[in-house]
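A.B. asks: dropping the sequence and predicted coords here.
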Amino acid sequence: MKVLVCVKRVVDYNVKIRVKSDGTGVDVANVKMSMNPFDEIALEEAVRLREAGVATEVVAVTCGVTQCQETLRTAMAIGSDRAILVESTDELQPLAVAKILKALVDKEQPGLIILGKQAIDDDSNQTGQMLAALAGLPQATFASKVVVADGKATVSREVDGGSETLSLKLPAVVTTDLRLNEPRYVTLPNIMKAKKKPLETLKLADFGVDVTPRLKTLKVVEPPKRSAGVMVPDVKTLVEKLKNEAKVL
């Protein structure tokens, strides 16, 4: 069984985000970029499935600029067998990415597609669900446990009222939550091995899909700075301030 893992290049989670002076977006010039943490979890799960003998091949996929090759090399160092980059300088919103991934699914015919539940840059939480809808595949989101056997994937996931277990007939789409696993560290020998693994670069024009943005960002602003706390002499004063100033009562 082939497992297709979708990864995204994002600003590293340790970097303090800066908004552009004109408010058009986030400044990503000269900042550290890395693989989306939720996608690392998805990749780790795919590699574990291969190590367990359930999967035979793990393919990492991403869409974006040429620099995304670095993210794919990291994916191959973690354990992906090969990688595919769909090169594009256009703004790719979740629906556009889902359309591209659908075309890749048609080409690669994987038995399982795994994605992180969301990317930490836009927090959209849409691509996996849109891909499943476009491809007509069953889906399970926010997976905290995945078991693949007998042509089915059994997925445990947390819901508001507790937890639930879903049984999906393969091929299927699964998005991963934080509790699924803990990704392994990338070792130097595996980084060297990754340089020899195949990385295929495709052009967006090869897919013939409409990636026109459907949403327009009007303005990006930093959240307001937190004001200093105020000491109150008694409970009565606190209640009055909560009622009259904070207006939460």
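C.D. replies: Nice, thanks for sending it over.

A.B. asks: okay, CA-based contacts and neighbour counts for the rest of this
C.D. replies: OK.

A.B. asks: isn't residue 154 right up against residue 168?
C.D. replies: Yes - counting by C-alpha atoms under 8 Å, residue 154 does reach residue 168; the two are 6.3 Å apart.

A.B. asks: in addition, the following structure is provided for comparison:
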Amino acid sequence: MEIVVCVKQVPDTTEVKIDPVTNTLIRQGVPSIVNPFDKNAMEAALQLKEKHGAKVTVLSMGPSQAQDALKECLAMGADQAILISDRAFGGADTLATSYTLAAAVRKLGSYDIIFCGKQAIDGDTAQVGPEMAEHLGIAQITYVANLELAGDRAQVEREHEEGYEIIEVKLPVLVSVIKSLHYEPRYPTVRGTMKANRTEITVWTAADLDVEEQRLGLKGSPTQVRKIFTPPRRTQGVVIQRDTAREAVAELMHRLADSKIV
């Protein structure tokens, strides 16, 4: 069985700052981490590897420093890591990113399951995984809490607003994984970390993939971000104190009317 896990290196959201002049994220000096939901996806893949003897390939698109994220996944137990990195991929939105990742999956050859985290914590779009499935022409199931295999089929427990539903699907399939008790990410072992540090990450550029140049990076991205800004801090509210509730309500309505809220 061949399993592919797509991961993304993201800024630690507790440290994100925005340049007030350029309205872009300040990445310099900001620590980067493996997207937390992608770690859940990684754990799902590793559990299948332990049960069924699968080979796990971890795939990421990003700059050279994204190798750190891939090495962490290798330390967790992945068998192979590939970084897709090229200036031509810069500025890619979800459509261009999913197109590029799908091309990389095709280059890998055979695959049975593609795991993604449900979304990245920097963009929160939850679009790349499903768009990859569309590019590849395979089934997709989102918000997966658990997955079990039975021959060439997978039985999936999918979370939704009112509970869970059980879906059966024929392989190959792409699934996006939520934070789940079934898939609490394991810690890398010391031996795994040492092995990962010795492993050379394979890097693929645009020239290594069967892609159309106009569909990559900024050229292939129909999404345009006009402005990014930090919301103003909330000011402290006004406390109205009167002798009776009726007087307090009357004062409140008076202030709301003066502010033209009502």
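C.D. replies: Nice, I can see it. Quick caveat, the model's predicted, so the values are computed rather than measured.

A.B. asks: for the most centrally placed residue in the first structure, give me its contacts.
C.D. replies: Centroid-nearest residue in the first structure: residue 116, 3.7 Å away (criterion: C-alpha atoms, centre = their mean). For residue 116 of the first structure, the contact set (C-alpha atoms under 8 Å, 6 or more residues apart in numbering) comprises 6-7, 36-42, 175-177.

A.B. asks: okay, and which of the residues you listed map to helices?
C.D. replies: 37-42 (DSSP state H).

A.B. asks: mean shift between the lengthiest strand in the first structure and the second structure?
C.D. replies: Secondary structure of the first structure per DSSP state E: the longest strand is strand 139-149. Taken over the aligned residues, the distance from strand 139-149 of the first structure to the second structure averages 0.9 Å (mean C-alpha distance after the TM-score superposition for the first structure).

A.B. asks: what packs against that strand?
C.D. replies: Under the contact criterion of 3 or more C-alpha pairs under 8 Å, 6 or more residues apart in numbering; DSSP states H and E, strand 139-149 of the first structure touches helix 127-135, strand 152-159, strand 162-169, strand 172-176.

A.B. asks: what segments of the first structure are helices?
C.D. replies: Under the criterion DSSP H, helices of the first structure are mapped to 37-51, 68-78, 94-108, 127-135, 188-194, 235-244.

A.B. asks: can you put the ones you listed in TSV and add mean neighbour count and distance to residue 158 of the first structure?
C.D. replies: Below are the helices of the first structure laid out as TSV (neighbours: other C-alpha atoms under 10 Å; distance: least, C-alpha to C-alpha, whole Å):
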stretch	mean neighbour count	distance to residue 158 of the first structure
helix 37-51	23	16
helix 68-78	23	27
helix 94-108	19	24
helix 127-135	20	17
helix 188-194	14	34
helix 235-244	12	35
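
A.B. asks: how about those helices in a markdown table, adding distance to residue 160 of the first structure?
C.D. replies: Listed next are the helices of the first structure as a markdown table, based on distance: least, C-alpha to C-alpha, whole Å:
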| stretch | distance to residue 160 of the first structure |
| --- | --- |
| helix 37-51 | 20 |
| helix 68-78 | 32 |
| helix 94-108 | 25 |
| helix 127-135 | 19 |
| helix 188-194 | 40 |
| helix 235-244 | 30 |
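
A.B. asks: out of those, flag the one nearest residue 13 of the first structure.
C.D. replies: Nearest of the helices of the first structure to residue 13 of the first structure, taken as C-alpha to C-alpha: helix 37-51 at 8.2 Å.

A.B. asks: next one: the nearest residue to residue 157 of the first structure once chain neighbours are set aside relative to residue 158 of the first structure, how far apart?
C.D. replies: Distances taken as C-alpha to C-alpha, 6 or more residues apart in numbering place residue 143 nearest to residue 157 of the first structure, at 4.7 Å, with adjacent residues excluded. Taking C-alpha to C-alpha, to the nearest Å as the measure, residue 143 of the first structure falls 8 Å from residue 158 of the first structure.
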